[in-house]
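Enquirer: coords below, sequence missing:
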């Protein structure tokens, strides 16, 4: 009997030690599982933020593309309008042409010039012919 009591005490001590180690390992495993869950939650959160950022970024790119397209259209219309204005300006009279027209108008202005009528010319011709 003496041999069994110390052996059963040592078995009991060994079992207690094993149980304590298993409990400690179980606690460590729970802590590790909590850490993994926390990291998983953070990763999911970061992934969601990345997806939201990507959506907003793509939307911004579409808006920028639309604005660029609108600006290109406006620029094209402006270029056409400028071209039309330049073509119209080329058809307008120059300063020298206007000055020439002014001189011609001044020459043919009946208030400033001394014009003769057809009858007066015919009379002048007859009177010259009569004088000869």
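Expert: Received, thanks. Worth saying up front: this structure is predicted, and the values here are computed from it rather than measured. Numbers count the residues shown, from 1 in each chain.
Enquirer: make it CA atoms for all contacts and neighbour counts henceforth
Expert: Fine.
Enquirer: what about residue 56, which helix or strand?
Expert: helix 4-91 (DSSP states H and E).
Enquirer: just how off-centre is that helix within its chain?
Expert: 27 Å (C-alpha atoms, centre = their mean, to the nearest Å).
Enquirer: Which elements pack onto it?
Expert: Counting contacts by 3 or more C-alpha pairs under 8 Å, 6 or more residues apart in numbering; DSSP states H and E, helix 4-91 is packed against no other helix or strand.
Enquirer: next helix or strand past that helix?
Expert: helix 95-108.
Enquirer: immediately after that following helix, which helix or strand?
Expert: Following helix 95-108 in sequence order, the next helix or strand is helix 118-131 (DSSP H and E).
Enquirer: Can you tell me how far residue 101 is from residue 24?
Expert: Residue 101 is 113 Å from residue 24, where distance means C-alpha to C-alpha, to the nearest Å.
Enquirer: Put this next to the previous one:
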């Protein structure tokens, strides 16, 4: 139960970080657009300004960079959670096997951890995927 709750908290944190990054990109976009409109495309000496370099393609590339970054983080998170779930299951199986051996040495001496039914030691369920923007 504790690991499942921790996984939900980490997923929620990642969704919030993703939304915060998108808001920062939107803010940067708004500032660039306002500066282009207010200051115009010409500087004092008649040359084109650096502000002209901002366009929709650059904005889309910023959004794509944020999406790529958080997709990579999401993939790493899911792989780590699945690894933690498998490791926890293996430790619990070993503890189960040791307890069986303590109770009855003759019967359970050669019991493998894979012979223990999954009913007694369930694997923690980890989502295969989650939406970073659930809206």
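Expert: Okay, I see it. Since the structure is predicted, the reported quantities are computational estimates derived from the model, not experimental observations.
Enquirer: Would you mind reporting the TM-score between them?
Expert: Superposed pair, TM-score by TM-score structural alignment, normalised by the length of structure 1: 0.39. Supporting alignment: 65 aligned residues with a C-alpha RMSD of 3.2 Å.
Enquirer: Just give the number of residues close to residue 20 of structure 1.
Expert: Applying other C-alpha atoms under 10 Å, we find 12 residues neighbouring residue 20 of structure 1.
Enquirer: Tell me the spacing between it and residue 6 of structure 1.
Expert: 21 Å.
Enquirer: Break down structure 2 into its helices, ranges please.
Expert: Counting by DSSP state H, one finds helices in structure 2 at the ranges 2-39, 56-103, 105-108.
Enquirer: List the buried residues of the first one.
Expert: Within helix 2-39 of structure 2, the residues scored as buried using 16 or more other C-alpha atoms under 10 Å are 7, 11, 14, 15, 18, 21, 22, 25, 29, 32, 36.
Enquirer: between that helix and helix 56-103, what angle do the directions make?
Expert: Orientation check (axes from the mean of the first three to the mean of the last three C-alpha atoms, to 10 degrees): helix 2-39 of structure 2 against helix 56-103 gives 170 degrees.
Enquirer: For helix 2-39 of structure 2, which helices and strands make contact with it?
Expert: Secondary-structure packing of helix 2-39 of structure 2 (3+ C-alpha pairs under 8 Å, 6+ apart): helix 56-103.
Enquirer: Same check on the last one?
Expert: Packed against helix 105-108 of structure 2, as judged by 3+ C-alpha pairs under 8 Å, 6+ apart, are the following elements: helix 56-103.
Enquirer: cool, and the second one?
Expert: With contacts defined as 3+ C-alpha pairs under 8 Å, 6+ apart, the packing partners of helix 56-103 of structure 2 are helix 2-39, helix 105-108.
Enquirer: possible to save those as JSON lines with distance to residue 65 of structure 2?
Expert: Output for these, formatted as JSON lines (distance: least, C-alpha to C-alpha, whole Å):
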{"stretch": "helix 2-39", "distance to residue 65 of structure 2": "10"}
{"stretch": "helix 105-108", "distance to residue 65 of structure 2": "55"}
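Enquirer: of those, which approaches residue 85 of structure 2 most closely?
Expert: Closest approach to residue 85 of structure 2 among those (C-alpha to C-alpha): helix 2-39, 8.1 Å.
Enquirer: thinking again about what came up before, need the max-distance pair from the buried residues of helix 2-39 of structure 2.
Expert: The distance between the two most remote of the buried residues of helix 2-39 of structure 2 (C-alpha to C-alpha) is 43.8 Å, for 7 and 36.
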